[in-house]
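> A predicted structure for the sequence below; I have some questions about it.
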Amino acid sequence: MPETDALMKSKPQVTASLAFATLVACFGSIQYGYHMAELNAPGQVLSCSKYEAPWPEMPYDETWLGRHAFKQCIELSEQQLGLATSIFSIGGLAGSLYAGRLADRYGRKRYSFVNCVTGILGSLIIFSANTYGQLILGRFVVGMCCGSSIVVTPLYINEMSPKELRGSLGSMNQVCINLGILLTQLLSLELADSYRWRWLLLVGALLALVNLLLLFRIEESPLWLASQGNLEGAESVLRELRGGDSRRSREEVEEWLTARGASRNGISYAASMDGAPLNARAASQQSSLRSSEEMSTAAKISLARYFTDPRYRQSRWAVTAILVSQQFCGINSIIFYGVKVVSGQLPQYAIVVNFAISIVNVIVTFGASFLVDHWGRKPLLITSAAAMSVATAFVSGGIVANNAGVLVTFTVIYVAVFAIGLGPIPFLVISELSPPEAGGIAQSYGTTCNWVATFAVGYGFPLLNAWLQGYVFLIFSAYAAGFAAYVWLKIPETKGKQEEELRWRQ
């Protein structure tokens, strides 16, 4: 008995299998970050507004790309380049709308295979684009891939992870988004010129291909298997993810069924499978199958019910506010257009500065992943938003005063404080704020809100920047301050709590 009690009370560990499965799931996030930032550095050479030849002695027509009829650049206006950048968000919106439902129907792993093929196709279209229309199409298709990935990845990680580690492992989603951004900036140091920018865009296809191959090495989500009535399969996957801990695996399956209101008819799954006679075990499995069918039915709530059922009202408003605010605090003004923003003060070093900012982003996001489960979601959101409000005010001042030191310093701070809260937490808390049966549809809805806000910032920032110059960042500053106050007043802490335990403020 003491050994059993110690086992039950032991803290879950990140096993090799769990770490590998999380990494593979997060490859979709790497693709998301890569595609989101891929036009930042090469945008000016791609659109024919700047010419930079790495080998002046060699005409472009003599390069491999030139000999195969790939144009040196695609002539685009500032507005057209803005649309080519932000149409990614419309594709992401389309992908996020159907991702949750299809992942619930066909499974997280099976759906991810199809998604990788979509990513390969979209990247190849962008790589080979010789017209504005082809570039728009390719960006839309990769947006669909990334919109789906950013729905499925948090679901997959949440469903594989022990609840004590969901914050830390869930934060790996944002870490990998930032790794994708960093990879784009790193390759841009070498490839963002008038001859080689297409190779920078082809890397997206290679990332999707690697993701596709790695998916063969991991198992389906155990929670999805349980929802389909395959409790033995779910327990088997969990046992591997938990390092062979059979008791913990059984208890997690039982906890899932209980959370989803599944009736056990008085039979405990964990107890019945622990040395029970064959007839009791068979009865338990039959009961488990019935309850899993109930669980699967409950999980398939409609979008109309999600908007009309009072049970989902508070969580839906919270999801809306958090996912929209992640973008309206202005982060993608830097991710999409950081090179252009910095080039006004440091034209020769803009790409290098953005690469340095991306390094800071990855390091801080990784470090913050250990704080999410220690400090909680709410304090980090408030701290992050409040600090972003201050930082953007100084970014505005640096631009207006033509002070490169202030601009670069507070841009780095701005990105860093985003990474400790508003970066990793929004997608993590969607499922924590929502009732279990609404997890999939809430993830799709929240991601849809995020994509709409991303498009608004991506398309609107160049227009506002041309009109207001550096003062545009004061809009982000005011919004971030208001969001910090909203979280403090309205959003409950979700760390270590079931949805029914949350304390909502009216």
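Here it is on my side, so go on.

> please count neighbours and contacts with C-alpha atoms only from this point.
Noted.

> middle-most residue in this protein, spatially?
To find the centre residue of the chain, average its C-alpha atoms and take the closest one (CA atoms, centre = their mean): that gives I150, at 4.2 Å.

> settle this for me: that one is touching F27, isn't it.
No - because the distance of 10.3 Å does not satisfy CA atoms under 8 Å, I150 is recorded as not touching F27.

> check which helix or strand P492 maps to.
Using DSSP states H and E, P492 is not contained in any helix or strand.

> distance of it relative to R166?
Separation of P492 from R166 (CA to CA, to the nearest Å) stands at 17 Å.

> so which of these two has more stuff around it?
For P492 against R166, the residue with the higher neighbour count under other CA atoms under 10 Å is R166, and the figures read 22 against 18.

> what about versus this one:
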Amino acid sequence: MDSGKQLTGTLAFAVFTAALGSLQYGYSLGVINAPQKVIEKHYGRSLGVWTERTTVLPENSTEEEELPEVGDDPAVVIYWSLSVAIFSIGGMLSSFLVGFVGDLKGRVKGMLMVNVLAVAAGLLMGLCKMWKPHIMVISGRAVMGFYCGLTSGLVPMYIGEIAPKAYRGALGTLHQLAIVIGILISQVAGLDFLLGNDDMWPLLLGLSGAPAVLQTLLLPLCPESPRYLYILLGKEQEAQKSLCRLRGPYDTTSDLEEMRREKEEADKEPRILIFSLIRSSVYRQQLFVALMMHLSQQLSGINAIFYYSTAIFAQAGVSQPVYATIGVGVINTVFTMVSVALVDRAGRRNLTLIGLGGMCCCAITMTVGLALQNQFIWMTYVSMSAIFLFVSFFEIGPGPIPWFIVAELFSQGPRPAALALAGCCNWTSNFIIGMTFSYIQVWLGCYVFLLFAALLFCFTVFTYLRVPETKGKTFEEIAAVFHKGRKIPQQIPRDHSELQQLKTSTDA
């Protein structure tokens, strides 16, 4: 085997270090849910709600008895909702800056710079009892969301550029694996007897910034992206050294030649910014596919499933629904590992089709179970099974693949802008689902998942018709697929002049 295609210790170290940012993203996503009641109580104290209400309580009343009323206070509800929503708003705003930060000083230094935000956010939340908890937590969540919006683009960009072609899918999936592991860690750490209690909840939130500290220590040891060094900076010798550090001693001629052609292509057109990418007819098909894949991830109903799972487990007689929810998190992690193992064998397109189609069937099964659970007790267990299968199908394809396939669909020039747009699309749709699902649920009742089933069917058809297979293809070959047609051509143009002629004829 060509040593340039092997997994080396340096490559594994670099991917692990980058994925720490994804772990932090996942932890921040899940950490706010478990200690909700405890945090609401402290918000009430800070706002004066607790003091006002406890003054009229009988002497034998306890704080725990008053907790639900404090949580229902309009001021507490507003500040709690803002604590949750501000995270997505920060991510939406910063996702537009992914390309700028990644190109400013490089991928590695870019990730290193933004860690300042994560540490600051962790300190704001960890020390929130020193001032007004609601102000400190909301500020920390906003800063952390801003950080996560950047790292959700920088990590797939870096991993996609340093990974050998044969392992690009498996290594790219590690971004999603780190996210779900982070969510699972936050769920476990948020248990009442660990950190999700009255005394330790600030530490639980503050630990959101812990992976950034470790990543800051490790990033200086990671090689910079060879594609960034060669294509953007024109430093061929440094790019060659970086390739050898990442993949071991091997003949770098073919990789450097591919980057040389890509650089020539990028030098012939002006720098591609976000608005230029939106207007460009050359990249319109790639951009449409990228955005639709991110929409399919968020509009699949996965967040709604997590939102509704605790109630279903409670109806099924599970005495501790929180542990069942953690079980969903474990399945989340296990099947992401399955995707890591399969993505470079089965292919991105096939796994996405299997995942979306399976989720569609599960959503229909879920609807049937919810509609008939009052008539047949065993239907509740059908709904529970549908939840576990839904999550499994999500992590096989629609969960991890959209994050890294964007880096595969675009060459070096438009890649940062494409990742920024895809990230913004992902964060925005996530925010919309989070804000509207409760209203849609009231409107549609137990048939709410039919809406997601219809969306999943549409996304499945789109993937079948429009998404090409990128497994084992160079960036140049993938670009040629879109210029030549939607199907993989039998003869991929290898020569730069042939590809340029193909582009010219397509534009004409």
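Thanks, I have it. Keep in mind the model is a prediction, meaning the values are calculated, not measured.

> which residues touch the equivalent of A420 of the second structure over in the first structure?
When the two structures are superposed using TM-score structural alignment, A420 of the second structure falls opposite S444 in the first structure. Applying CA atoms under 8 Å, 6 or more residues apart in numbering, we find S444 of the first structure in contact with S96, L97, Y98, A99, G100, V151.

> so who does the nearest residue to P222 of the first structure once chain neighbours are set aside touch?
In space, P222 of the first structure comes closest to A234 once its chain neighbours are excluded; the distance is 4.2 Å by CA to CA, 6 or more residues apart in numbering. When contacts are counted by CA under 8 Å, 6+ apart, A234 of the first structure touches S221, P222, L223, W224, L225, A226, V253.

> what is the equivalent residue in the second structure for A234 of the first structure?
Checking with TM-score structural alignment, A234 of the first structure has A239 as its match.

> which parts of the strand or helix carrying that match are buried?
Taking DSSP H and E as the criterion, the element that holds A239 of the second structure is helix 236-247. Buried residues in helix 236-247 of the second structure, counting neighbours by 16 or more other CA atoms under 10 Å, are found at E236, E238, A239, Q240, K241, S242, L243, C244, R245, L246, R247.

> now do the helix or strand harbouring I399 of the first structure: which elements does it pack against?
When secondary structure is defined using DSSP H and E, the element that contains I399 of the first structure is helix 377-400. Packed against helix 377-400 of the first structure by the contact rule (3 or more CA pairs under 8 Å, 6 or more residues apart in numbering; DSSP states H and E) you find helix 404-420, helix 425-433, helix 472-490.

> how do the contacts of S444 of the first structure look in the second structure, which are kept?
Using both residues aligned by TM-score structural alignment, their matches' CA atoms under 8 Å, the second structure keeps these contacts from the contacts of S444 of the first structure: S96, L97, Y98, A99, G100, V151.

> tabulate the residues you listed (TSV), appending distance to E501 of the first structure and secondary structure.
As requested, those are arranged in TSV below (distance: CA to CA, whole Å; DSSP: H, G, I helix; E, B strand; the rest coil):
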residue	distance to E501 of the first structure	secondary structure
S96	28	helix
L97	29	helix
Y98	30	helix
A99	28	helix
G100	25	helix
V151	25	helix
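
> now, of those, which are buried?
The neighbour count (16+ other CA under 10 Å) marks S96, L97, Y98, A99, G100, V151 as buried among these.

> out of these, which comes closest to Q31 of the first structure?
For Q31 of the first structure, the closest of those turns out to be V151, at 13.2 Å, with distances computed as CA to CA.

> what about the corresponding residue of the second structure for that closest one, distance to Y230 of the second structure?
Taking TM-score structural alignment for the superposition, V151 of the first structure sits opposite G153 in the second structure. Here the distance between G153 of the second structure and Y230 of the second structure works out to 21 Å (CA to CA).

> find the nearest non-adjacent residue to F96 of the second structure, please.
In space, and not counting its chain neighbours, F96 of the second structure is closest to A420: 4.9 Å by CA to CA, 6+ apart.

> separation between that neighbour and L117 of the second structure?
Using CA to CA, which is the criterion applied here, A420 of the second structure is 18 Å from L117 of the second structure.

> map L184 of the second structure across to the first structure for me.
Counting by TM-score structural alignment, which is the criterion used here, L184 of the second structure corresponds to L182 in the first structure.

> surely its match touches V360?
No - the criterion here is CA under 8 Å, and L182 of the first structure misses it with V360 at 9.5 Å.

> settle it for me: which of the two has more neighbours?
Neighbour comparison, L182 of the first structure and V360: the larger count goes to L182, with 25 against 19 (by other CA under 10 Å).

> pretty sure A280 of the first structure is touching Y269, no?
No - with contact defined as CA under 8 Å, A280 of the first structure does not count as touching Y269 (10.2 Å).

> more crowded one of those two?
Of the pair A280 of the first structure and Y269, Y269 is the one with more neighbours under other CA under 10 Å, namely 22 against 14.

> how close does the helix or strand that contains A120 of the second structure sit to the first structure?
Using DSSP H and E, A120 of the second structure maps to helix 107-126. By mean CA distance after the TM-score superposition for the first structure, the fitted helix 107-126 of the second structure averages 1.5 Å away from its aligned residues in the first structure.

> now the counterpart of A368 of the first structure in the second structure: closest residue in space, sequence neighbours ignored.
In the second structure, the residue paired with A368 of the first structure according to TM-score structural alignment is S339. Nearest residue to S339 of the second structure, sequence neighbours excluded (CA to CA, 6+ apart): I396, at 4.8 Å.
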